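Engineer: here you go, sequence then predicted model.
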Amino acid sequence: MNFSRPLSVAFALATLATAPSQAQPTPQPRPETVAAGLSHPWALAFLPDGRFLVTERPGHLRVIEADGRARPPVEGLPPVVAAGQGGLLDVALDAGFGANRTIYFCFSEAGPSGTNGTALARAVLSTDERRLDQVRVIFSQQPKVASRAHFGCRIAQGRDGTLFLTMGDRFSRSADAQRRDNHLGKVIRVDPEGRPPADNPFIGRPGALPAIWSYGHRNMQGATIGPDGRLWTHEHGAQGGDEINIVQAGRNYGWPVITHGVNYGGAPIGEGLKAKEGMEQPLHQWTPSIAPSGMAFLTSDRYGPAWKGSLLVGSLKFGYLDRIEVRDDKVVAEQKLLASARERIRDVRQGPDGLIYVLTDEEDGKLIRLQP
């Protein structure tokens, strides 16, 4: 099938015609600051007994007590390249944390001659939560690149225990997102030891790296396992074209050949098309860009039945939390939360108490709980 410019225009018009509406007005939740004074916090995980584990991009992992007191940084982290968008990024507790105290974290790892790349490590958090033991890098992005941008670095653990990790295209190497002989612009999938599972889509394919799950991505800073067990991600576009995708094994998500955005300054990207045969369309796209980060489903009923099942995405650019209503894999409505504060929302999670928690990416960053 030959996709020409008229089809792209028609596709754009169809997209506009089915654009989601604003959600029906509902009471805004009340933000409650749990902790402040955090240095560019990036990711949040929940420890037992109501405590929190937070990464700070400059290279600190901290335990936050239930009363908001931040403990001294946890010892034992590997060296982190904290420059530009790089640093200590996502953190996730293993599904068996209660028994094994295993955590996973991803960070920007130094390479030779000033290069760097995204790495995934596992470790055991000591019982006093003062240090990491048995620290081991289980996956390291190849090739390493001299870049300060587009690390991706969100972790999601599937129901089978395997780990998904998002890989940015490193900005200067966008064309590599279409090649399967590197990890740039990919979602990778490994087991808890860092080995590619036997059912990964490119196992045994000549010229393809076995850890690759999907390709053709730009810079994914949101990933979560949906209530249906599927992997949901979002990624930054250039000027416009931020995307939400349900990422499936072996699929090509188009970057940088097709995109709903344009280059900085307005020039077309790739082939200047929004659609092409063999490349996936996003479930949803934002133009203008909201610069999305953090992603979670609200499965609790703490905010009432209208909110249950909502997808939550932070906006760095406009400083709000987007509550998204999804029906039959389509975005049908959106509602902006926390918009008046205009703080960069870096991460969003549902806590064990069923409440929504967000991190603000500021020099004086905050951990905020949303009270119904």
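Structural biologist: Nice, thanks for sending it over. This structure is a prediction, so every number in the text was calculated from the model and none was measured. Numbering: from 1, shown residues only.
Engineer: from now on I want contacts and neighbour counts done on CA atoms only, so please keep to that.
Structural biologist: OK.
Engineer: ok, the closest residue to Ala146 other than its chain neighbours to Ala249 distance?
Structural biologist: The shortest distance from Ala146 to any non-neighbouring residue, by Cα to Cα, 6 or more residues apart in numbering, is to Thr115 (4.1 Å). Distance, Thr115 to Ala249, by Cα to Cα, to the nearest Å: 29 Å.
Engineer: now the strands for the stretch 251-372 of the chain?
Structural biologist: Assigned by DSSP state E, counting those that start in this stretch, the strands in the stretch 251-372 of the chain fall at 284-286, 292-297, 311-315, 320-327, 330-337, 345-350, 356-360, 365-371.
Engineer: let's bring in a second one:
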Amino acid sequence: MRHAALSSALALVIALSLAACDRAPGAAAEASAPPATAPAATTAPPTPGKQLQVREIATGLEHPWAVAPLPEGGFLVTERPGRLRRVSATGELSEPVANVPAVWAKGQGGLLDVVLAPDFATSRRIFLSYAEPGPGDTAGTAVATAVLDGNALTDVKRIYQQQPKLEGPNHFGSRIAFDGKGHVFISQGDRNDRPTAQKLDMLQGKIVRLNLDGSVPQDNPFVGTPGARPEIWSYGHRNAQSLAVDPRTGTLWEAEHGPRGGDEINLPAPGKNYGWPVVTHGINYSGLPIPEAVGNEAPDMQPPHHVWEKSPGLAGMAFYTGRPDSAWNDSLLLGALADGSLIRVTLDGDRIAGEERLLKDIGARIRDVRVGPEGHVYVITDQEDGRLLQLIPPVR
């Protein structure tokens, strides 16, 4: 077991320029990683100011995948090999939390997202997504709920499992988001089996919408449709590792990996088809066209809300809103794996008005981003010795 405490010698305060970048796309796909570089260190504590400040909270996390700030302080962090850790506000790592569901930890599989239930303050319930093992070395995305009781989980219940389970180590998704109306959304990948994203009798390449107990809402778009899974909200998605609800409007936003090029943001609407693999802005990693693709648009398929022709490798997503004194107010934050950055997209309503790429200096894949209740931003780096960082956005 590896433990990490906040080292004063590594308490980072990195001043980053506020000049907005243009919309130049990022680097290659998820499998690509930027070179590791060591950021400068300082012992000065972060304070609000005109420049972005970054502080290292913890190290020693093995390929962390998601971070959830706790209301009492500290964090929950998933590690892809199958561990859930508690991290204190000063950076100490707990022993692995007990009773986490068994995961299929191969390739991109493992323990994935963690989010607090909407009533966490009273229920202590959390949601976990993970690659669930199946027969014959198959696997599929699953979601479980559990009660956080000290350093253990109790009342663990799987509320969703992707069917059918398939072979292969890639494209599980998966993020979890709540609409504030008693529903949970779960994003999933196509398991690197492209045609599944268009098949309504399979759950790969879909966003599903469930009640919080895992039952199917009767107003889901395919309830009662012969040959279609009633859990489906939208389909034609490739590998969605970004999902969030805009607190200003209640609109669901999703971002997904393209193949070689074509990462995109969508605003998934009920019953709509977002095109993969028939419609794409990307090509195969080999440089050859996608066999099923007809171009970047087709009848009855939704165009992306925003597209990067060169893939940054989009990961976690969080809205930064309701903070008029912050220079980041009304922003969408996206982790980028291949580009090794935190992408800040400025919003004018739903319109994307600009883009800024941050944290390039640290030379790490940014896997997740969350906003804490105090207005600080937390990101984790996808590394064997992964880090949890705190960002204090600049004031106006």
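Structural biologist: Thanks, I have it. Keep in mind the model is a prediction, meaning the values are calculated, not measured.
Engineer: on that earlier part again, quick one: map the residue nearest to Ala146 of the first structure onto the second structure.
Structural biologist: Matched to the second structure by TM-score structural alignment, Thr115 of the first structure sits across from Thr138.
Engineer: can you check Lys144 of the first structure too?
Structural biologist: In the second structure, the residue paired with Lys144 of the first structure is Lys165, using TM-score structural alignment.
Engineer: what's the neighbour count on that match?
Structural biologist: By the criterion of other Cα atoms under 10 Å, Lys165 of the second structure has 22 neighbours.
Engineer: now do the helices in the first structure.
Structural biologist: Taking DSSP state H, the helices of the first structure run over residues 5-17, 97-100.
Engineer: what's near enough to touch the residue nearest to Ala146 of the first structure?
Structural biologist: Counting by Cα atoms under 8 Å, 6 or more residues apart in numbering, Thr115 of the first structure touches 144-147.
Engineer: ok, now how distant is the residue mapped onto Trp104 of the second structure from the first structure from Pro143 of the first structure?
Structural biologist: When the first structure is aligned by TM-score structural alignment, Trp104 of the second structure is paired with Val81. Noted for Val81 of the first structure: a distance of 16 Å to Pro143 of the first structure, by Cα to Cα.
Engineer: who's more crowded, the two?
Structural biologist: Val81 (23 against 15).
Engineer: check contacts around the more buried one.
Structural biologist: Taking Cα under 8 Å, 6+ apart as the test, what Val81 of the first structure contacts is 87, 107-110, 116.
Engineer: sorry, back to before: closest to Asp199 of the first structure among the contacts of Thr115 of the first structure?
Structural biologist: In terms of Cα to Cα, no member of those lies closer to Asp199 of the first structure than Lys144, at 26.4 Å.
Engineer: what about the aligned partner of Val331 of the first structure in the second structure, how many neighbours?
Structural biologist: Alignment note (TM-score structural alignment): Val331 of the first structure maps to Ile352 of the second structure. Applying the criterion other Cα under 10 Å, we find 14 residues in the vicinity of Ile352 of the second structure.
Engineer: how close does Ile352 of the second structure sit to Asp330 of the second structure?
Structural biologist: 10 Å.
Engineer: do the same with Ala98 of the second structure
Structural biologist: In terms of Cα to Cα, Ala98 of the second structure sits 38 Å off from Asp330 of the second structure.
Engineer: same check, this time on Leu342 of the second structure
Structural biologist: 16 Å.
Engineer: about what we covered before: who's more crowded, Ala98 and Asp330 of the second structure?
Structural biologist: It is Asp330, of Ala98 of the second structure and Asp330, that has more neighbours when counted by other Cα under 10 Å, with 21 against 16.
Engineer: Ser331 of the second structure maps to what in the first structure?
Structural biologist: Aligned partner of Ser331 of the second structure by TM-score structural alignment: Ser310.
Engineer: quick one, what contacts that match?
Structural biologist: Shown in contact with Ser310 of the first structure (Cα under 8 Å, 6+ apart): 297-299, 323-326.
Engineer: same thing but 6 Å
Structural biologist: With contacts defined as Cα atoms under 6 Å, 6 or more residues apart in numbering, Ser310 of the first structure is in contact with 297-298, 324-325.
Engineer: what do you get for Trp276 of the second structure?
Structural biologist: 236-238.
Engineer: if we use 8 Å, what do you get?
Structural biologist: Contact analysis of Trp276 of the second structure by Cα under 8 Å, 6+ apart lists 194, 197-198, 236-238.
Engineer: tell me which of those residues persist in the first structure.
Structural biologist: Of the contacts of Trp276 of the second structure, the ones still in contact in the first structure (both residues aligned by TM-score structural alignment, their matches' Cα atoms under 8 Å) are 194, 197-198, 236-238.
Engineer: tell me the one of the contacts of Trp276 of the second structure nearest Arg124 of the second structure?
Structural biologist: Using Cα to Cα, those come closest to Arg124 of the second structure at His237, 31.9 Å.
Engineer: ok, the closest one - how many residues close by?
Structural biologist: When neighbours are counted by other Cα under 10 Å, His237 of the second structure registers 32.
Engineer: equivalent analysis for His376 of the second structure, please.
Structural biologist: By other Cα under 10 Å, the residues close to His376 of the second structure number 14.
Engineer: picking up where we left off before, just the contacts of Val81 of the first structure: which are in strands?
Structural biologist: Cross-referencing those against strands under DSSP state E gives 107-110, 116.
Engineer: need the contact list for the residue lying farthest from the centre of the second structure.
Structural biologist: Taking Cα atoms, centre = their mean, the residue of the second structure most remote from its mean C-alpha position is Pro226, at 31.9 Å. Contact analysis of Pro226 of the second structure by Cα under 8 Å, 6+ apart lists nothing.
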